[in-house]
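Q: below are the sequence and a predicted model for it; my questions follow.
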Amino acid sequence: MESGRHAKTQQGLTLVELMVALLIGLLITLGATQLFITSKRSFNRVESLAKRQEAMRFLVDSLSLDIRTADKGGITTNGDDVLRLTYSGTRTEDPYCRFTEALQWVEYTHDDPSSSVRIRYQCTDTGDMSPAPLVDGIAGIGFSVAADGTYVDVDTLFLPLDEETEDERSIRFRVTNRNSVIE
């Protein structure tokens, strides 16, 4: 009977029980917050990587198309980071020119202050187009043309993926000029 009377007198939690419950709740909240922050950082890093990969794919596709379709002997470098490709008017319906024009030449350069690869081109009916940024986020780019002009080696150095890492990513690829190898 005494135990029943003791149960009736206790009507709430003690201060110690309340503090323990608050501490457990705080630990769970801190764990959930840390999980959210880690997930957000991971998401941002994956998104940044996807943007870099898309920029790299676009640069490789653009360079490859232009190098493959240039005239035989129409590939020159003007230093290590300038590539000039010439065409004899056979490349029409081009992304650079209007439908009635043919591409005359394309020039790729690297702009150090903005870390972008720039493109300049000329079509048959229009004047020299001023350099326009093609891809941003490039720390450097280098071109070397084979002595016989059949291929171009491209070295590209990308900026770090985020501010926390210091290592830079680079890509090397070789593109063969179709007009130089097909006789």
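A: Ah, there it is.
Q: from here on, just use CA atoms for contacts and neighbour counts.
A: Fine.
Q: wait, what's in contact with the closest residue to residue 116 other than its chain neighbours?
A: Closest residue to residue 116 in three dimensions, ignoring its sequence neighbours and counting by Cα to Cα, 6 or more residues apart in numbering: residue 136, at 4.1 Å. Going by Cα atoms under 8 Å, 6 or more residues apart in numbering, residue 136 touches 55, 114-117.
Q: hold the first one in mind and look at this next one:
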Amino acid sequence: MRNNNLCQFGAKDKGFSLVELMVALLIGLIVLLGAGKVFITGLQSFQRMEALAKRQEILRYVVDVMSDDVRSAFNASSQNPNTASTEVRVVDSGSAVEIEYFDALSLRGREGIPYCKNSTSADEIAPFIDGVDDVYNVRYEFDDAAGELKVSYRCGWLEADGIAPDPEQEFEIYPSGVTHSGVTYSAPSAVAGGIESILFSRPASAATATIGVQLELPPLSEDDQAQRFEFVITNRIKALSSVNAGLN
């Protein structure tokens, strides 16, 4: 009697068979692979969205900030539609663009924000209402080695002696600056990175202050290709002078 009970107890408490264990392992492996696939897909989507946000930031800067600098340029050639445009110049084989702001009558530049600050010169005539110096030159250049778009600028002020901007003050303001086309700029600082290439160009008509911009950005993922964006920026004052000349 006692031996039969022991046999029945042992038969009820036997473990999983090999087949059952292999089936359980297979089901667990399938669930694990599915969870891993969901995680990898989510990570790739996050990385793609992050790259897309960075691309939009680069495009927003080039289209908004740099375009506004080009559109608002002015100098002595701006009002004359028959004079070659010099307020916007493409230099260094298309890798840089130089922009000038100078009113020959008032000797003033453009409102200095966001580039300039207020100087402490005792000879300075009161700047704009915002309390900052004028900006007279802005330069955009593409650093191919770093894949960055960089900007440098020259700020200044109108002095009582009628000099603006004072060349004697440039090296005091920009001790580490770089001279291009006879203008001493601040040290270039990066404003956008992760760029494959930027090429600036001018149209055949030198009388039009228009530049073409060809911007190439890297692919968002391994499955994508690099994307190229092309657009044109036209200076407002020069364009209006050309239109008025045509109407007259």
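A: Structure received. What you see is a predicted model; the values in this text were computed from it and never measured.
Q: quick one: TM-score?
A: After superposition, the two chains reach a TM-score of 0.86 (TM-score structural alignment, normalised by the length of the first structure), with 178 aligned residues with a Cα RMSD of 2.3 Å.
Q: what ranges do the strands span in the second structure?
A: Counting by DSSP state E, the second structure has strands at residues 88-91, 96-100, 110-111, 134-143, 148-156, 178-180, 183-185, 189-192, 197-201, 210-217, 227-234.
Q: quick one: closest of those to residue 68 of the second structure.
A: Each of these was checked against residue 68 of the second structure via Cα to Cα, and the shortest separation belongs to strand 227-234, namely 8.8 Å.
Q: counterpart of residue 73 of the second structure over in the first structure?
A: If you follow residue 73 of the second structure across to the first structure using TM-score structural alignment, you land on residue 70.
Q: surely its match touches residue 176?
A: No. Checked against Cα atoms under 8 Å, the pair residue 70 of the first structure and residue 176 is beyond contact range at 10.1 Å.
Q: higher neighbour count, these two?
A: Neighbours per residue, other Cα atoms under 10 Å: of residue 70 of the first structure and residue 176, the larger number sits with residue 70, 25 against 18.
Q: ok, now which ones touch that one?
A: Applying Cα under 8 Å, 6+ apart to residue 70 of the first structure gives the contacts 85-87, 177-179.
Q: which one of those has the most neighbours?
A: The most crowded member of these is residue 177, carrying 24 neighbours; neighbours defined as other Cα under 10 Å.
Q: so what corresponds to it in the second structure?
A: With TM-score structural alignment as the matching criterion, the partner of residue 177 of the first structure in the second structure is residue 235.
Q: and for its match, nearest residue in space, chain neighbours not counted?
A: Closest residue to residue 235 of the second structure apart from its sequence neighbours, by Cα to Cα, 6+ apart: residue 71 at 3.9 Å.
Q: pull the distance from stretch 134-150 of the second structure to the chain's centre.
A: With Cα atoms, centre = their mean, to the nearest Å as the basis, the distance from the averaged C-alpha position of stretch 134-150 of the second structure to the chain average is 10 Å.
Q: read off where that stretch ends up in the first structure.
A: Under TM-score structural alignment, the match for stretch 134-150 of the second structure is residues 102-118.
Q: residue 179 of the second structure reaches residue 185, doesn't it?
A: Yes. With contact defined as Cα under 8 Å, residue 179 of the second structure reaches residue 185; the gap is 6.0 Å.
Q: looking at those two, which is more packed in?
A: Remark: of residue 179 of the second structure and residue 185, residue 185 carries more neighbours, 24 against 10, as counted by other Cα under 10 Å.
Q: quick one: the more buried one and residue 171 of the second structure, what's the gap?
A: Between residue 185 of the second structure and residue 171 of the second structure the computed distance is 9 Å (Cα to Cα, to the nearest Å).
Q: hmm, back to that, quick one: end-to-end distance for the match of stretch 134-150 of the second structure.
A: Between the opening and closing residues of stretch 102-118 of the first structure we find a distance of 20 Å, counting by Cα to Cα.
Q: only the buried residues of it, if you could.
A: By 16 or more other Cα atoms under 10 Å, the buried positions in stretch 102-118 of the first structure come out as 102-111, 115-118.
Q: quick revisit: nearest to residue 164 of the first structure among the contacts of residue 70 of the first structure?
A: Nearest to residue 164 of the first structure among those, counting by Cα to Cα, is residue 85 at 38.1 Å.
Q: ok, the closest one - contacts?
A: So residue 85 of the first structure contacts 66-67, 70-71, 74-76, 105-107 (Cα under 8 Å, 6+ apart).
Q: run these past the second structure and keep the common ones.
A: Of those, the subset whose aligned partners also make contact in the second structure (criterion: both residues aligned by TM-score structural alignment, their matches' Cα atoms under 8 Å) comprises 66-67, 70, 74-76, 105-107.
Q: for these, give me CSV that also has distance to residue 38 of the first structure.
A: As requested, these are arranged in CSV below (distance: Cα to Cα, whole Å):
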residue, distance to residue 38 of the first structure
66, 42
67, 43
70, 48
74, 51
75, 48
76, 48
105, 48
106, 45
107, 43
